[in-house]
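**Q** got a predicted structure plus its sequence, pasted below:
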Amino acid sequence: MKTDIHPTYFSDAKITCACGNVIQGGGTKKEMSVEICGACHPFYTGKEKIIDTAGRVEKFKARVAKAKSVVPKQKSKKIDRATVRKTSKTLIKKAK
């Protein structure tokens, strides 16, 4: 086997979460940052939390608000052909 091919291992690595939680652990980097950890993850905390890194949630909420504000158009009543024939026949009879 080759010697000195493994990366340097730091047993006192510091992992920092976006929520501010700091975890001491081991890794190949001295300091790491993560977006979510066990202290703020909704599955572990039992609280619903929307995690948005690219503004997708705001775009979705804007679309929902716009859809609610737009009043749906009234559907035009579909006229049955048989009804039109009956109506036209009665009008012709009345005209005679």
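**A** Cool, got the structure. Remember, predicted model here, so these are calculated numbers, not experimental data.
**Q** please count neighbours and contacts with C-alpha atoms only from this point.
**A** Will do.
**Q** ok, now which ones touch the residue most central in space within the chain?
**A** Centroid-nearest residue in the chain: Val57, 5.6 Å away (criterion: C-alpha atoms, centre = their mean). By C-alpha atoms under 8 Å, 6 or more residues apart in numbering, Val57 lies in contact with Ile50.
**Q** distance check, it against Lys14.
**A** Counting by C-alpha to C-alpha, to the nearest Å, the separation of Val57 from Lys14 is 31 Å.
**Q** on that earlier part again, tell me which element the residue nearest to the centre of the chain is part of?
**A** helix 56-69 (DSSP states H and E).
**Q** pasting the second one now:
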Amino acid sequence: MKKGIHPNYFEKAEILCACGNVIKVGSTKEKMEVEICSNCHPFYTGKKKLVDSTGQVDRFQKRMEKAKKIKAVKSEAKKKKVSKIAKKAITKKTASKNK
């Protein structure tokens, strides 16, 4: 093997989980942080729970709320436009009758 081209190897590297579990492994990184490990993953624990990776459910719900607001604004703008067109048509009819 060539010298000086390989990364440093840490035999007691730590993996820190969000649940508080610490796993010691060999790695080229000294410390790593993970969201889910075998200690808290539903597949390994047998417990059913929602695994929400970085708030994906919350982000989806926010997008849906925003879409509803935009849809309401657009439909209101469309109603205003339709009523404006209807008023123009009525004024044209009354103007043509008055001639």
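**A** It's in. All values derive from a computational prediction rather than experimental measurement.
**Q** TM-score of the superposed pair?
**A** With the length set by TM-score structural alignment, normalised by the length of the first structure, the two chains reach a TM-score of 0.55; 62 aligned residues with a C-alpha RMSD of 2.2 Å.
**Q** what helices and strands are in contact with the strand ranked longest in the second structure?
**A** Assignment by DSSP state E gives strand 10-17 as the longest strand of the second structure. Strand 10-17 of the second structure sits against strand 22-27, strand 31-34, with contacts defined as 3 or more C-alpha pairs under 8 Å, 6 or more residues apart in numbering; DSSP states H and E.
**Q** neighbouring contacts of it?
**A** Counting by C-alpha under 8 Å, 6+ apart, residues outside strand 10-17 of the second structure touching it are 22-37.
**Q** how about it, which residues are buried there?
**A** Buried residues in strand 10-17 of the second structure, counted by 16 or more other C-alpha atoms under 10 Å: 13-17.
**Q** have a look at how far, on average, that strand is from the first structure.
**A** Mean deviation of strand 10-17 of the second structure relative to the first structure after superposition (mean C-alpha distance after the TM-score superposition for the first structure): 0.5 Å.
**Q** that strand to strand 22-27, inter-axis angle?
**A** 140 degrees (axes from the mean of the first three to the mean of the last three C-alpha atoms, to 10 degrees).
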